[in-house]
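After the sequence you'll find the predicted model.
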Amino acid sequence: MRFTHETLPQRVVFAPGDAPAAVAGEVARLGVRRVMVIAAPAESALADAVSAEVPVAVRHDEVVMHVPVEVAERARAAAAGARADALLCVGGGSTTGLAKAVAMTGSPKAGLPIIAVPTTYAGSEATNVWGLTQGETKTTGVDDLVLPRSIVYDASLMLTLPVEMSVASGLNAMAHCVDSMWGPRADPIDQALAAEGIHALSRGLPAVVADPAGIEGREQTLYGAYLAAVAFASAGSGMHHKICHVLGGMFNLPHAQTHAVVLPHVLAFNAPHAPGAERRIARALGTPRAPEGLADLYAALHAPAALKDYGMPEDGIARAVAPIRAAIPAGNPAPVTEENLTALLRAAWEGAKS
């Protein structure tokens, strides 16, 4: 067994029902005095509550999916104008992504520290991955400056997340786990974290569907989503995420639903060529075969099924093939050709069973 694993430096605070005090504690620990709060208008009341004990210098609510460059530039200008020395983001992956875009403009050595308070299961808060979109092209990269210094997880904040969005967001986290089994830097530690993440998500999400007001399912899903993000940050972006980033940027598709739709097709595509990873995924799902186990979970959750339902045009299949092939890591378990990738995208577009 020979590998190198890097663990990212970050504080993680699980504080059910106690986010305001936990956030105030993290702000005090950082010694900052002028905090920029980033939250979409829909999260305004929640952001008010979470930041009640924080020295807020400015509030910023222009949050846009996939972080367009011009939106990031306006947020950076707002932070500079307020002389912010820290960022508090309250929301989902788009909100965290905007905070990361602002953090990148700080000192080349230090950046602007981020305290993240997630309200979905996106997992961006636990990674050093950033993304910006210009036109139809989404560019991603890795920079330790964008890794939030602290995460405050409060499962009670998830109770207002609708079940349908909870399912899509949780399956986005599941995709982080699956990609971590064969990502370009995947190692045994990533695979162990990912397997535990799959186990937690496959139990937490059905509990959320069965009892949306119950805290236990939300906590288990949040725990699984964190493990998924940590594994993914180390293993790197594999075939699944490369497909989704290209499609999201080209067609402005909703992030979580796109990842949820594409996942079963990528798992079925790669599983025959990665038997060890397939067995790990199957064990975590509690099923003899991973693709079938995931299909059963999707059926139980009434999960998103077709890209055409979220705005992708049929002619987009052919348009997306070349940029996706160029983005997929060379070490993907299954060989990727124009023909089999086209077939995968068509099945995901139609909602065909994988």
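Looks like it arrived, so ask away.

from here on, contacts and neighbour counts on C-alpha atoms
OK.

Break down this protein into its helices, ranges please.
19-30, 44-50, 69-81, 93-103, 163-180, 188-210, 215-235, 239-251, 255-270, 275-285, 290-301, 316-327, 338-350 (DSSP state H).

Out of those helices, which gets nearest to P148?
Closest of the helices of the chain to P148 is helix 93-103, at 8.0 Å (criterion: C-alpha to C-alpha).

So which other helices or strands are in contact with the closest one?
helix 69-81, strand 86-91, strand 114-118, strand 129-134 (3 or more C-alpha pairs under 8 Å, 6 or more residues apart in numbering; DSSP states H and E).

returning to what we had before: any chance of the helices of the chain in TSV with distance to A126 and mean neighbour count as columns?
Below are these laid out as TSV (distance: least, C-alpha to C-alpha, whole Å; neighbours: other C-alpha atoms under 10 Å):
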stretch	distance to A126	mean neighbour count
helix 19-30	16	18
helix 44-50	19	17
helix 69-81	20	17
helix 93-103	10	27
helix 163-180	12	28
helix 188-210	13	23
helix 215-235	6	27
helix 239-251	16	23
helix 255-270	16	24
helix 275-285	22	20
helix 290-301	24	18
helix 316-327	23	16
helix 338-350	28	18
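
put this beside the first:
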Amino acid sequence: MQPFVYDGLPSRVVFGRGTLSQLSEEIEHLGCSRALVLATPQQHEQASRVLEQLGKKGAGLYADAVMHTPVEVTEHALQVVKELNVDCTVAIGGGSTIGLGKAIALRTGLPQIAIPTTYAGSEMTPILGETRDGIKATQRTLEVLPETVIYDVDLTLTLPAVMSGTSGINAIAHAVEALYARDCNPVIALMAEEGIAALARSLPVIASDPTHAEARSDALYGAWLCGTCLGSVGMSLHHKLCHTLGGSFNLPHAETHTIVLPHALAYNAPAVPGAMARIRRALGCDDAAAGLFDLGRAVGAPSGLAELGFTEADVERATDIAIQNPYWNPREIEATGIHQLLSNAQAGRRPNADSGEAQ
């Protein structure tokens, strides 16, 4: 057994069906009484019902969260926080909403409750990615870790099938990179493999039957594990590429992760044979990178960045940005290799046999 360090993150998790009904109790558990509910415009109606459910504990609603947590949106939300004199936030939604809650917590110290309705995993991490002037930068601090996370399987039953698939593969990306992170440890490796397996078996079922409660429960369980992995260890090439594509090209978060992951894994494969073996076992396939690509096809996700509006002409600029201040990675970051990786992802080519090549 190799030496390791394991830091358990101080968050409270409430998991099950119908657990949204415990929100008021969880606010009291934090010693709070005036919650600001956060959401995106698309989830305004759902957030309004949560605010109504809170009664006197609901101070107001801010439903202008957007992708990639631009600082100007955070600044606007902070004005509302001040005007309403709130003492905590409740973020209901995916990574966009939870990211806003984190950005507010960083600047105010307010406690957070996160209620994820996707499989993004941001709720379990002390990581905040913010976009300023077209560049997305991340930081890791316990100041942005939600104090409480309420997982309610029932809230995911209406998540569209394709969105479920891309959100779930986004979660898998967290576990994949955790397996070859510089600071991985045996506990996180177990969580990562189990998280990948839970999502890999449930996402195709959800694609054919979005209301399948057992598959939804498995997927949310897997997302929790994968998010915990991301929160406990460092990120590598895959996340650097996705942060570049999201922050500088405004590509949608989950779809971008889904498309890039097989190619980033293929690039790193020669350097991480042990991680590749675990991923193959979790996916139940002979080729980890190709297996993840095929999982994307099974859930109806886009296969190439071109489908998101990313052009061949964009590859050069994205490469230049991505190789600046790179995250630690098990394989050396080479501009030529990254350019080829992004070109393969742009065109939607299928990775071949864990080799870094594409068909």
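Nice, thanks for sending it over. Remember, predicted model here, so these are calculated numbers, not experimental data.

now the helices of the first structure as CSV including distance to T7 of the first structure?
Output for those, formatted as CSV (distance: least, C-alpha to C-alpha, whole Å):
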stretch, distance to T7 of the first structure
helix 19-30, 21
helix 44-50, 28
helix 69-81, 28
helix 93-103, 19
helix 163-180, 14
helix 188-210, 10
helix 215-235, 7
helix 239-251, 21
helix 255-270, 25
helix 275-285, 21
helix 290-301, 28
helix 316-327, 25
helix 338-350, 33
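
Indicate which one of these is closest to E6 of the first structure.
So among the helices of the first structure, helix 215-235 is nearest, using C-alpha to C-alpha, at 6.8 Å.

Point to the residue nearest the middle of the second structure.
By C-alpha atoms, centre = their mean, the mean C-alpha position of the second structure lies nearest to A120, the distance being 3.3 Å.

can you pull the contacts of it?
A120 of the second structure makes contacts with 94-95, 167-168, 170-171, 223, 227, 254, as judged by C-alpha atoms under 8 Å, 6 or more residues apart in numbering.

one step back: can you put the helices and strands packed on helix 93-103 of the first structure in CSV and add distance to A210 of the first structure?
Converted to CSV, these look like this (distance: least, C-alpha to C-alpha, whole Å):
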stretch, distance to A210 of the first structure
helix 69-81, 38
strand 86-91, 24
strand 114-118, 22
strand 129-134, 33
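
For T287 of the first structure, find the nearest of those.
When those are compared by C-alpha to C-alpha, strand 114-118 sits nearest T287 of the first structure, at 30.6 Å.

contacting residues around the closest one?
23, 26-27, 86-93, 96, 99-100, 103, 125, 146-154.

same thing with stretch 237-249 of the second structure?
Contacts with stretch 237-249 of the second structure, where a contact means C-alpha under 8 Å, 6+ apart, come from 68, 131, 134-137, 173, 177, 251-253, 256-257, 260-261, 264-265, 310, 318, 321-322, 326-329.

how close does P16 of the first structure sit to S150 of the first structure?
Look at P16 of the first structure and S150 of the first structure: by C-alpha to C-alpha, to the nearest Å, they are 16 Å apart.

Looking at those two, which is more packed in?
Neighbour count, other C-alpha atoms under 10 Å: between P16 of the first structure and S150, S150 has more, with 23 against 15.

Surely that one and F14 touch.
No. The criterion here is C-alpha atoms under 8 Å, and S150 of the first structure misses it with F14 at 10.8 Å.

thinking again about what came up before, relative to M36 of the first structure, which of the helices of the first structure is closest?
Between M36 of the first structure and the helices of the first structure, the tightest spacing by C-alpha to C-alpha is seen for helix 69-81, at 6.5 Å.

What's the match for K100 of the first structure in the second structure?
By TM-score structural alignment, K100 of the first structure lines up with K102 in the second structure.

for T120 of the first structure, same thing?
Under the alignment (TM-score structural alignment), T120 of the first structure pairs with T118 in the second structure.

how about the closest residue to its match other than its chain neighbours, what does it touch?
The shortest distance from T118 of the second structure to any non-neighbouring residue, by C-alpha to C-alpha, 6 or more residues apart in numbering, is to G94 (5.2 Å). Listed by C-alpha under 8 Å, 6+ apart, the contact set of G94 of the second structure reads 116-120, 122.

ok, so of those, who is nearest I338 of the second structure?
When the contacts of G94 of the second structure are compared for distance to I338 of the second structure (C-alpha to C-alpha), A120 wins out at 24.9 Å.

Distance check, the closest one against F310 of the second structure.
Taken as C-alpha to C-alpha, the span from A120 of the second structure to F310 of the second structure is 22 Å.

Please apply the same query to L341 of the second structure.
According to C-alpha to C-alpha, L341 of the second structure and F310 of the second structure sit 14 Å apart.

how about I135 of the second structure, what's its match in the first structure?
Residue pairing (TM-score structural alignment): I135 of the second structure is matched to T137 of the first structure.

so what corresponds to L88 of the first structure in the second structure?
In the second structure, L88 of the first structure lands on V90 (TM-score structural alignment).

Which residues are in contact with its match?
35-38, 101, 112-115.

Contacts only, for the counterpart of G168 of the second structure in the first structure.
Under the alignment (TM-score structural alignment), G168 of the second structure maps onto G170 of the first structure. Residues counted as contacts of G170 of the first structure (C-alpha under 8 Å, 6+ apart) are 121-122, 201, 205, 221, 225.

Excluding its own residues, what touches stretch 129-140 of the first structure? List them.
66-69, 97, 100-101, 141-143, 146-147, 233, 245-246, 248-252.

Trace L155 of the second structure over to the first structure, please.
Matched to the first structure by TM-score structural alignment, L155 of the second structure sits across from L157.

burial of the match of I135 of the second structure, as a residue count?
19.

okay, now the equivalent of H60 of the first structure over in the second structure: neighbour count?
By TM-score structural alignment, H60 of the first structure lines up with Y62 in the second structure. Neighbour count of Y62 of the second structure, defined by other C-alpha under 10 Å: 21.

Apart from its neighbours in sequence, what residue is nearest Y62 of the second structure?
Excluding the flanking residues, the one nearest Y62 of the second structure by C-alpha to C-alpha, 6+ apart is L38, at 5.0 Å.

So that neighbour is in contact with A103, correct?
No. Here L38 of the second structure does not reach A103: they are 11.8 Å apart, not a contact under C-alpha under 8 Å.
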